[in-house]
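Trainee: quick one: sequence and predicted model below, then my questions.
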Amino acid sequence: MKRYIIGVTGASGSILAKVLLRYLAGTKAELHIIATDMGRKVFEYETGIPWTAFISTIKQKEAEIFDYENQDMFARVASGSFQVEAMMIVPCSMATAAKIAVGTGGNLLCRAADVCLKEKTRLVISPREAPLSSIHLKNLLTLSECGAVILPPVPMFYANSDNYDEMVYGIAGRILKSAGIDNDLYTKWNSGKAN
């Protein structure tokens, strides 16, 4: 069974985490979810769904799901001996990106990302901020130079869609693809409309 770590921070864009987690919950995978305190609060604010209720719902699907407290530094995802296929941080706040870029850790989400970088495991970061300051850009460049994939939630305008859901699914699909997960959530160039 493939293992994935999904990080959710307090940046705006919780709909992406919701779509991505719902999709992965329907697969035969092991999902290790780490949400920051603000990530949980923003998720509830933006989606109207309490975090614990959402986790309970997706636990009823096919995937095996583990939900960690961000302060639990004894969790197995904090160790390099715990191997995963990829980690995705969706959405990723600039504060979290900065902590990972400078290696300060301090919480489970940052530690798990640090482990992915040192173990050369695929790490996909979807930063949610606009405009980006020079500090943000430097931190994202550092992460990219360390091997992370930086995938801002930019819609695929070539899909010619004015449907908000299609745009969100398209971004989630590209994040999954960058993590090495085949999916049909996004419109490929010249292939017609997404599902």
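Mentor: Good, I have the coordinates.

Trainee: when you work out contacts or count neighbours from here on, use the C-alpha atoms and nothing else.
Mentor: OK.

Trainee: run the chain-centre distance for the top helix by length along the chain.
Mentor: If you go by DSSP state H, the chain has its longest helix at helix 164-178. The chain centroid and the centroid of helix 164-178 are separated by 12 Å, computed with Cα atoms, centre = their mean, to the nearest Å.

Trainee: same check on stretch 106-114?
Mentor: 13 Å.

Trainee: okay, buried residues for it please.
Mentor: Buried residues in stretch 106-114, counted by 16 or more other Cα atoms under 10 Å: 107-114.

Trainee: in strands, which of those residues appear?
Mentor: When the buried residues of stretch 106-114 are checked against strands (DSSP state E), there are no matches.

Trainee: helices - which of those land there?
Mentor: 108-114.

Trainee: buried residues, stretch 69-77. List them.
Mentor: Buried residues in stretch 69-77 (16+ other Cα under 10 Å): 70, 73, 77.

Trainee: this is the comparison structure:
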Amino acid sequence: MDARQRLVVGISGASGAVYGIRSLELARAAGIETHLVVSRAALLTLHQELGLQKDDLETKADIVHPVQDIGASIASGSFRTMGMLIAPCSVRTMSEIASGVTSSLMSRAADVVLKERRRLVLMVRETPLHLGHLRTMTALTEMGAAIMPPVPAFYAHPGSLDEMVTHSSARALDLFGIDTDAIQRWGGLKDALTENAP
């Protein structure tokens, strides 16, 4: 498998497991091989928010790695990938990655992506943010990660929550150069008001 067609996807315990699921679906539709790692807390969130079980989630990925398997392929830099998306990313997971002290395959795989200078995208799900959160995000950005909270794009006039989730997930995949054709892209203002703008 070409490393340019292989993506690691992590789902942590923050609210918004649906972002990880939709990202897996979109990546598969785009012909990308996905390697999934899910935290224990994420399984609780998955059931609470979506009524799904572990087996329901695992059918969405090509390869599933147990979160405690630190000997998995994605724990090594010699296993080439296009990078890793954690969707959603909890503050705990974000902080563990920033510290470099990895205690699970989730944070180890993210650490590998950073050390190999590959793309790491964190869909951080927390609000409001205190200074410690912001400093951690700054540190990760300086290390090469992209912090991408799933913020709705109202210019696309989403008609449902599902459309908002799809848009955010597709935009996250954009950061890896994965074109899903699943979003309405901004084409500039096309309103009569712009004609009269100074």
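Mentor: It's in. If you're wondering where the values come from, they're calculated on a predicted model, not measured in any experiment.

Trainee: TM-score for this pair?
Mentor: Once superposed, chain against chain, the TM-score is 0.90 (TM-score structural alignment, normalised by the length of structure 1); 186 aligned residues with a Cα RMSD of 1.6 Å.

Trainee: quick revisit: and the longest helix of structure 1, what does it pack against?
Mentor: helix 14-25, strand 122-127 (3 or more Cα pairs under 8 Å, 6 or more residues apart in numbering; DSSP states H and E).

Trainee: where does the helix or strand just after the longest one end up in structure 2?
Mentor: Tracing the chain C-terminally past helix 14-25 of structure 1 and defining elements by DSSP states H and E, one meets strand 29-35 next. Aligned by TM-score structural alignment, strand 29-35 of structure 1 corresponds to residues 32-38 of structure 2.

Trainee: which residues of structure 2 fall in helices?
Mentor: According to DSSP H, the helices that structure 2 contains are 17-29, 40-50, 54-58, 91-99, 105-115, 131-143, 161-174, 192-195.

Trainee: chain center to stretch 103-122 of structure 2, what's the gap?
Mentor: The answer for stretch 103-122 of structure 2 is 12 Å, by Cα atoms, centre = their mean.

Trainee: which residues in structure 1 does it match up with?
Mentor: With TM-score structural alignment as the criterion, stretch 103-122 of structure 2 aligns to 106-125.

Trainee: ends of that stretch, how far apart?
Mentor: Start-to-end span of stretch 106-125 of structure 1 (Cα to Cα, to the nearest Å) is 18 Å.

Trainee: related to what we said a few turns ago, out of the helices and strands packed on helix 164-178 of structure 1, deepest packed?
Mentor: strand 122-127 (a mean of 26; mean count of other Cα atoms under 10 Å).

Trainee: before we move on, the earlier item: which stretch among the helices and strands packed on helix 164-178 of structure 1 comes nearest Gly103 of structure 1?
Mentor: Gly103 of structure 1 lies closest to strand 122-127 among those, at 14.4 Å (Cα to Cα).

Trainee: neighbours of the aligned residue in structure 1 for Gly51 of structure 2, how many?
Mentor: When structure 1 is aligned by TM-score structural alignment, Gly51 of structure 2 is paired with Gly48. By the criterion of other Cα atoms under 10 Å, Gly48 of structure 1 has 9 neighbours.

Trainee: sorry, back to before: show me what counts as buried in the match of strand 29-35 of structure 1.
Mentor: When burial is assessed from 16+ other Cα under 10 Å, stretch 32-38 of structure 2 yields the following buried residues: 32-38.

Trainee: how far does it sit from its chain's centre?
Mentor: Using Cα atoms, centre = their mean, the offset of stretch 32-38 of structure 2 from its chain centre is 11 Å.

Trainee: again, but for stretch 43-57 of structure 1
Mentor: Mean C-alpha position of stretch 43-57 of structure 1 versus that of the full chain (Cα atoms, centre = their mean) differs by 16 Å.

Trainee: report the separation between the two terminal residues of that stretch.
Mentor: 15 Å.

Trainee: before we move on, the earlier item: closest one to Asp165 of structure 1 out of the buried residues of stretch 106-114 of structure 1, please.
Mentor: Leu109 (27.7 Å).

Trainee: I figured that closest one was touching Asn70, is that so?
Mentor: Yes. Look at Leu109 of structure 1 against Asn70 with Cα atoms under 8 Å: they come within range, at 6.2 Å.
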